[in-house]
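need the 3D shape of this:
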Amino acid sequence: MESISMDQTGRHPVTERTGRDALDCLLSPRSIAIIGVSSNFNKLNGRVMKFLLEKGYTGRIFPVNPKYEEVGGHRCFAAIGEIGEVPELAVISVPAKAVPGQIEAAGRAGVRAAIVFSSGFGEMGEEGRRAEQDVVEIAKRHGMRLCGPNTLGVINAFDGAFATFTQYGMGPTSAGPVGFVTQSGAFGTAIAALARKRGLGLGYFANTGNETDVTFADCLGRIVEDPRITTLAGYIEGITDGPGFVTAARRAMEMGKPLVVTKVGRTASGARAASSHTGALAGEDAVFDGIARQYGVIRARNEEHMLDIVDMSTTTACPDGRGVGIITQSGGAGVLMSDRAEEVGLEVPQLSEETVARLKGILPDFGAAGNPVDVTAQFIADPSMLKESVKAVLDDPNVHVAAVWLQLMDGFVDTLTETFRELKEETEKPFVVSWVAAPEEGLRALRELGICALRGAEPTIDAIAALVGWNEARKAWLADEGDGAESAPLPAPGAGFVPTETTAGMLLEAGVPVARLGLAASADEAVEIAEGIGWPVAVKIESADILHKTEIGGVEIG
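Here you go, the predicted structure:
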């Protein structure tokens, strides 16, 4: 039992503060206070209570609102200081002007972590940023970690801790091996909903909002440690904690957990849009790319690409090489997949004579026994033809993974499900099904068997390429770690300005030739350096305040 003590101000009795880490209190809370709760569960400030009750949260729940005596069968307190014990997490759902007072009250009560749903802070301009900073200072003074403001909150589906008002909480939300962190609330919710539609279980969903304190990297770094999580995914608009992101990515690599992110702000216009949306610095995209390559972060083009990769990573062993065997019921699809495979760095190897002979014994005379293999529509009459063809291709020493393309087949779901179940049991190398215009029950049936089934030819090849690349990057990284070799770390994303001389030195160290350069503090010095280098030269402005030089005329050639 917790003992009663006085807080540092001596203003009211509280129970002793939990000894758990503040991020654990945020992501895996054992007790939650809902400040500003509504008894109307259709309202945004009523949804947290609704979700906690519906999702089977087993921790203690403390509704806080002076308007009510009881909410959802739980005693409702007029203020957090009246609870009599310290909630590990406070969820604050009040108007922006009331947030500082509630943060102060939660801090005095000894709360370790708080989620602030309220908007109207840093994303609204200078006045909002000042108000936001006041909230941050109050939280820091009390040693409390703050998620938000302007956040949809956090979900730990394993524990039923739905500290959120997102619509995602309204549907079936079975926990699964994917941890998802997003800097966008609405778009992140859409991604979560798409994941659910695919049958992908999210163990965690965390929206970091304005990231005044708790960052994307903080959440990622804690979620990666959960043994129930095997794959991490994220939507990023701008890195605010570069070193923290590097640490989390490194840890994911160490633990063999793929980290798949969609990072926007690749262009100048995209970076401006990201900044206006969240107030975050999008940073130099090339720097983020460097970090991704160094630490094996898989960069997805968009949400569907991300989920394809996540889908495959949670169901399929990583291919141990670049050789792809393609088996289709359409010659055209085989050509398309072959083209795409080579475009993304995979190989479509010629099959051995033994494999070709084996295929010829399986296929009809009008089938194609090369790579790609065309089993034709004849396999509908003899499903073993498909299974035996895939097995023959996977047995080829030059093939490391198979991509199996199908279309429609509404009337053959049970037959195909059984075929792929047997195939999974009888093969060791991985395979992925590309099922175009598939019936939903077919996709669900394969997922229940732990078989990855994607909806398009090129997306299937892209997902394979991503995991092949990740596996190769991890092997190389582990070899370097084992040798004790230390590569010079790249500047962390979000670190801001990196001097040209620094980046040039890094390139030279990596064996990349660069042009001669010099830093001038005046026009006369610039002329002197140019004469020493030899004309023509490029002149670029060098300033920590100007990251996009061409947009302000900061580059001259001649």
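
CA atoms for contacts and neighbours, from now on please.
Will do.

what's near enough to touch Gln378?
Listed by CA atoms under 8 Å, 6 or more residues apart in numbering, the contact set of Gln378 reads Pro364.

going along the chain, name the helices of the stretch 101-250 of the chain.
Here the stretch 101-250 of the chain has its helices, by DSSP state H, counting those that start in this stretch, at 126-141, 185-198, 216-223, 242-255.

after the last one, next one along is what?
Scanning forward in sequence from helix 242-255, with DSSP states H and E defining helices and strands, the next element found is strand 259-263.

want to put them side by side, so please do this one too:
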Amino acid sequence: MSNHLRSLFDPDSIAIIGCSPDSKKIGGRPLDYLLKYGYQGKIYPVNPNYQEIRGLTCYESITGIQEDVDLVVIALPQKLVLSTFHACIEKKVKAVVIFSAGFSEVGEAGKREQEKLAKLAKEHNIRVLGPNCLGLFHVSKGMYATFSTILEEEAPIQGGKIGFVSQSGAFGSHVFTLARQHQIGFSHFVATGNESDVDVADCIKYLAEDENTNVIACYLEGTTDGQKLIEALQLAKEKKKPIVIVKVGKTDVGMKAAMSHTGSMVGSDAVYDTIFKQYGVYRAHTINEFIDVAKAFSDLPVMTGNRVAVFTVSGGVGIMLADQVMENGLALPETPEDVQERLKEILPIAGVKNPLDTTAQVSYMPTLLEDFMDGVLGSGGYDAAIVFLGFSGLKAESLPTKLPSLLNMKEKFPHIPQIVVTLLNPTSEKMLSDAGLVVNEDPTRAVKMLAALYDLGRAKDQAPQPFQSEAKNESIKALYSISANELTEYTSKQVLGNYGIPVTKEKLAQSADEAADFADQIGYPVVLKGMSPQILHKTEKGLVLLYVQNPDEVREGFAKLKTIIEETDDATFEGVLVQEMQTEKAVEMFVGSKKDPVFGQMVLVGLGGIYIEVFQDVAMRKAPVSVETAREMIEELKSRAILQAFRGNAAFDGNALCELVSNFSYFIDTHRDELEEVDLNPAMVLMEGRGVKVVDALIKLI
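Here you go, the predicted model:
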């Protein structure tokens, strides 16, 4: 971790340029918060209009401070920022937070000023948060380099382990305040503003290494550096720091709004979704889900299985919870028979199958809840529990009687996540939170929290195994003496064959007699395809002849295809491809790539032929992928059943398809800077053990 980044997040000294004695002003709030919330480092107010502010010596300029300064906060009008930054360079400060607006968010002139700042920061190794940012704070250190009003009247919750980074200051403030109302604390809060230097990826990397953080929560509109973001996500995964992200800009309107807001490249939402899935990020779609899941990841153990026990005081809510548990991919196993018998002895009128209905008697029998939970969870058949207590949380006399039981069960089964569902007031919420219990008022949200914990438990490290090819990783154009950007099928398959991609047997003929000779060598029937660099979609022009049966038909077909090309304006005849006719039983699949402007090469797999466009049934990952990941991609397809054994029919060769997807993904990653798009369509998946063959392919270079 860079010391300069540490100076931003964890400084031992802070100078506030534009500091004000008025705690209601932008330049006064950071000082007020630092003093009010116990910052132990050195504070240096800087303002030529004062000699002292709130008992601290006030300096005319940053250069007048004799001691080293880790972090500088600039709270000045935009026109003064650049000259002030030069003074920071002279002082050799390590990090700067710039509140000032009026930069890239307002137009070209502001963008040029921001670019000057970024260039200076890079040249002098100064980390910059902002400009146009709300700042940041580090709760356990009492470090507040922010002018947000969310801290004016109420302190943050202490002891929180959630690191929160947001590209929107207003969104961040809203989430912070809502979380605080529910007794949820953060270790850090960062609003990145215009991201002239420090961006979301930098913040994720820092928080991944931070010992006070166990979960990273992030609001994201976009990024200009997809690879840097991926590296940050990978680091967090290695450090076992789960990430919860709200990513906005899903629709065209939303994407345009995000572009205008942060200036980040938004990219395809489907690609972002893929990246999150691939690197173990939980994507939340509402603020409640965002906060709930971050809380669950921070305060509850990961689920090792999907078996849920539901304890309820209401039969009706129990039914609703049962439905939602199943709908979210979790299971509701019936209580073991011997446990049911013991529970019936305790309360004959109870429902004991799961959901377990303790009825209202739970309010009159102090140990009833504990007896039921102990019996069920102690059976070893459950991985999580939801305890629905209705409106008990609103009754001062009711909750304390249940609290010991809940705490005993948490202590006895620390490996089993347990969520209490009850209505709350501020007093009861604080009571339960201080006791270390996870609570929610909504049964549906509680189930979502468990589903997220189960997903987290299933997330695997998927480090791809390198694929070794005999082909050299030279430029494709150089290797094959190509000038055009769009390659014919013949040239495309020559390239692919060198990377272990199984293609059909074929030869390019320049004459009718040569075509007939090639057909004899390959074996009938054959396919004839007219090759022209200017006509890449051959079927529409009648340039594909199937089931050609003998030499006379080959010669006749050659002449026909050559004539079509020669009669097409601006088309060049490259020859006729003589290709083996694929007659074995097979499933047509599509394997392809697309270069995303943010994240680079993405590999896709789906049902092939014309169906790729009809059904849009496609799975996608960032390349490269392992064979195991390729298998997961195929499992995601709605059409996956076509490949499997069904009603006496044998299965098709899914293993060979997985190997093809993986090998292909390494090819596109190796040539990531050259390839715009590659289509293998169709790739014929033969019967199990027979392999796969790419029948047609097109490569489009950048």
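
TM-score for the pair, please.
After superposition, the two chains reach a TM-score of 0.82 (TM-score structural alignment, normalised by the length of structure 1), with 497 aligned residues with a CA RMSD of 3.2 Å.

where do the strands sit along the stretch 201-350 of structure 1?
Counting by DSSP state E, counting those that start in this stretch, the segments of the stretch 201-350 of structure 1 that form strands are 202-207, 231-236, 259-263, 298-299, 324-328.

next: the stretch 301-450 of structure 2.
308-312, 356-357, 384-388, 418-421, 438-440.

is it possible to get JSON lines of the ones you listed that adds distance to Val200 of structure 2?
Output for the strands of the stretch 301-450 of structure 2, formatted as JSON lines (distance: least, CA to CA, whole Å):
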{"stretch": "strand 308-312", "distance to Val200 of structure 2": "36"}
{"stretch": "strand 356-357", "distance to Val200 of structure 2": "45"}
{"stretch": "strand 384-388", "distance to Val200 of structure 2": "33"}
{"stretch": "strand 418-421", "distance to Val200 of structure 2": "31"}
{"stretch": "strand 438-440", "distance to Val200 of structure 2": "28"}
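
so which of these is the most packed in?
Highest mean neighbour count among those (mean count of other CA atoms under 10 Å): strand 308-312, with a mean of 27.

and the strands of the stretch 201-350 of structure 1 as CSV, adding distance to Lys475 of structure 1?
Listed next are the strands of the stretch 201-350 of structure 1 as CSV, based on distance: least, CA to CA, whole Å:
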stretch, distance to Lys475 of structure 1
strand 202-207, 27
strand 231-236, 17
strand 259-263, 15
strand 298-299, 15
strand 324-328, 19
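
thinking again about what came up before, closest to Gly654 of structure 2 out of the strands of the stretch 301-450 of structure 2?
Gly654 of structure 2 sits nearest to strand 308-312 of all the strands of the stretch 301-450 of structure 2, at 33.5 Å, using CA to CA.

so what's the residue nearest to Ala516 of structure 2 when sequence neighbours are not counted up against?
Leaving aside its chain neighbours, Ala516 of structure 2 sits nearest to Pro551 (5.1 Å; criterion: CA to CA, 6 or more residues apart in numbering). Going by CA under 8 Å, 6+ apart, Pro551 of structure 2 touches Ala516, Ala519, Asp520.

counterpart of Glu70 of structure 1 over in structure 2?
Counting by TM-score structural alignment, Glu70 of structure 1 lines up with Glu52 in structure 2.

tell me how far its match lies from Asn194 of structure 2.
32 Å (CA to CA, to the nearest Å).

higher neighbour count, the two?
Neighbour totals were compared for Glu52 of structure 2 and Asn194, and Asn194 leads with 26 against 14 (other CA atoms under 10 Å).

quick check: that one touching Leu134?
No - using CA atoms under 8 Å, Asn194 of structure 2 is not in contact with Leu134, being 10.4 Å away.

which of the contacts of Pro551 of structure 2 lies closest to Asn440 of structure 2?
Of these, the one sitting nearest to Asn440 of structure 2 (CA to CA) turns out to be Ala519, at 71.5 Å.

isn't that closest one right next to Val578, touching?
Yes - counting by CA under 8 Å, Ala519 of structure 2 touches Val578, with 6.4 Å between them.

which neighbours do the two share?
What both Ala519 of structure 2 and Val578 touch, as defined by CA under 8 Å, 6+ apart, is the set Val526.

and the contacts of stretch 451-465 of structure 1?
305, 308-309, 311-312, 315-316, 319, 322, 333, 336-337, 340-341, 344-346, 403, 405, 420, 424, 431-438, 443, 446-447.

which among those residues end up buried?
When the contacts of stretch 451-465 of structure 1 are checked for burial by 16 or more other CA atoms under 10 Å, the buried set is 305, 308-309, 311-312, 315-316, 319, 322, 333, 337, 340-341, 346, 403, 405, 420, 424, 431-436, 438, 443, 446-447.

what about the corresponding residue of structure 1 for Thr251 of structure 2, how many neighbours?
Correspondence of Thr251 of structure 2 to structure 1, assessed by TM-score structural alignment: Thr267. The number of residues packed near Thr267 of structure 1 is 12, by other CA under 10 Å.

which non-adjacent residue is nearest Thr267 of structure 1?
Asp285 is the one closest to Thr267 of structure 1 (CA to CA, 6+ apart), at 7.8 Å.

what's the match for the one you found in structure 2?
Match for Asp285 of structure 1 (TM-score structural alignment): Asp269.

kindly list the longest helix within structure 1.
helix 457-483 (DSSP state H).

pull out the buried positions in it.
Under 16+ other CA under 10 Å, the buried positions of helix 457-483 of structure 1 are 457-474, 477.

and stretch 225-245 of structure 1, by the same measure?
229-245.

that one aligns to what range in structure 2?
So stretch 225-245 of structure 1 sits over residues 209-229 in structure 2, by TM-score structural alignment.
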